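**Student:** sequence unknown, structure follows:
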């Protein structure tokens, strides 16, 4: 996470002894994995946890107020541009304003749906033993069991 509130995915090597042991075991079990065919099987539960973690992190990128403000701006600009481009008379303006009002009325529903997905993802992560932590920018994040927030104890942060 950078200071300008951009969500950034960083893939860094895990320097722990356990990670090196897992890597050695995987190389021994799947020596031809580099061919792209002889890969380890996909573990559905692991993929679902990654999905839940991603959904939670993306859902927390902005506050509810920020998301509503962004949505209001996008809806207003979209309807204004569309209304200006296609309006031929009063009826078209009334339709554009009605579409705008309808979409604005749906914003609270979008917030509730977003909160629902965030809660589902959080419950799934907590059930898997993930720990809730607050990152330096104040966002709530989940880290795997026994791990630290990215950047804490990582020898690559601030270096190369």
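**Tutor:** That came through, no problem. Here the structure is a predicted model, which is why all the values come from computation and not from measurement.

**Student:** going forward, measure contacts and count neighbours with C-alpha atoms only.
**Tutor:** Noted.

**Student:** Name the SS class of residue 9, please.
**Tutor:** Look at residue 9: counting by DSSP: H, G, I helix; E, B strand; the rest coil, its state is coil.

**Student:** ok, now how distant is it from residue 57?
**Tutor:** According to CA to CA, to the nearest Å, residue 9 and residue 57 sit 11 Å apart.

**Student:** Check residue 134 too.
**Tutor:** Using CA to CA, one gets 12 Å for the distance from residue 134 to residue 57.

**Student:** These two: which has the busier surroundings?
**Tutor:** Neighbours per residue, other CA atoms under 10 Å: of residue 134 and residue 57, the larger number sits with residue 57, 19 against 11.

**Student:** Identify the residues contacting that one.
**Tutor:** The contact partners of residue 57, taken as CA atoms under 8 Å, 6 or more residues apart in numbering, are residue 141.

**Student:** one more time with 10 Å, if that's ok
**Tutor:** Residue 57 makes contact with 7, 51, 118, 121-122, 139-142, according to CA atoms under 10 Å, 6 or more residues apart in numbering.

**Student:** A further structure is provided below for comparison with the first:
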């Protein structure tokens, strides 16, 4: 987990407003650790969305008495957290559940049909880029055609793996008592036992 991202996030949280943190492609555990730290200082995880090679992590203030008490205690114990100082210790079980929520949330961003269309577009553009670098002669066209056909053949396998990967984490959330709900955009989300969607909906609607 990058200290730079932690400092940036904690400083944004000082405003008391919903926070959107954009980071270049990173590990699921690293993102879950960021959300966990936010939860130790009065915020809660709201959503995770993907855009190209970047993640957008959304967190919102948690007004619950437990969260506010925990935040006050941690601010007293870790006064230099936003300046790169010591941070509260992580709880592995909490990290695992945050990771599961992030995998499911990012996976529900697109339907399977749209995900297929986007993948075809990206892979076709990739093959075209190879052809451009190899110049437009007969050999290059053949090579590009082979590469494109290979990628298209592998695409259903990749998408199937992605579905199974999300299903694994969905099962983990269900086993932990999380409840499926549909947000304002029609996405299927999971909320903690007895909870609701963080921020009572999407405070970033139109800005995500």
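**Tutor:** It's in. Fair warning: this is a prediction, and the values are worked out from it, not measured in the lab.

**Student:** so what number do they get for TM-score?
**Tutor:** The TM-score (TM-score structural alignment, normalised by the length of the first structure) is 0.80; 151 aligned residues with a CA RMSD of 2.6 Å.

**Student:** Residues in contact with both of residue 134 and residue 57 of the first structure, list them for me.
**Tutor:** Common neighbours of residue 134 of the first structure and residue 57, using CA under 10 Å, 6+ apart, are 140-142.

**Student:** which residues in the first structure does the helix of greatest length in the second structure match up with?
**Tutor:** Secondary structure of the second structure per DSSP state H: the longest helix is helix 138-175. With TM-score structural alignment applied, helix 138-175 of the second structure matches the range 90-127 in the first structure.

**Student:** Just give me how far the matching stretch sits from the chain centre.
**Tutor:** Chain-centre distance of stretch 90-127 of the first structure: 17 Å, with CA atoms, centre = their mean, to the nearest Å.

**Student:** Map residue 62 of the second structure onto the first structure.
**Tutor:** Residue correspondence to the first structure (TM-score structural alignment): residue 62 of the second structure is matched to residue 14.

**Student:** my read: that match touches residue 151, true?
**Tutor:** No. The criterion here is CA atoms under 10 Å, and residue 14 of the first structure misses it with residue 151 at 11.4 Å.

**Student:** which of the shared contacts of residue 134 and residue 57 of the first structure are buried?
**Tutor:** Neighbour counting by 16 or more other CA atoms under 10 Å classes 141-142 among those as buried.

**Student:** Nearest to residue 111 of the first structure among the shared contacts of residue 134 and residue 57 of the first structure?
**Tutor:** residue 140 (17.5 Å; CA to CA).

**Student:** Contact partners for that closest one?
**Tutor:** Contacts for residue 140 of the first structure (CA under 10 Å, 6+ apart) come out as 56-57, 60-61, 132-134.

**Student:** In strands only, show me those.
**Tutor:** Among the contacts of residue 140 of the first structure, the members falling in strands are 132-134 (criterion: DSSP state E).

**Student:** Helices along the second structure, start to end?
**Tutor:** 3-13, 28-40, 65-77, 92-107, 112-134, 138-175.

**Student:** Kindly present those helices as JSON lines, with separate columns for distance to residue 55 of the second structure.
**Tutor:** Converted to JSON lines, the helices of the second structure look like this (distance: least, CA to CA, whole Å):
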{"stretch": "helix 3-13", "distance to residue 55 of the second structure": "12"}
{"stretch": "helix 28-40", "distance to residue 55 of the second structure": "9"}
{"stretch": "helix 65-77", "distance to residue 55 of the second structure": "25"}
{"stretch": "helix 92-107", "distance to residue 55 of the second structure": "9"}
{"stretch": "helix 112-134", "distance to residue 55 of the second structure": "16"}
{"stretch": "helix 138-175", "distance to residue 55 of the second structure": "17"}
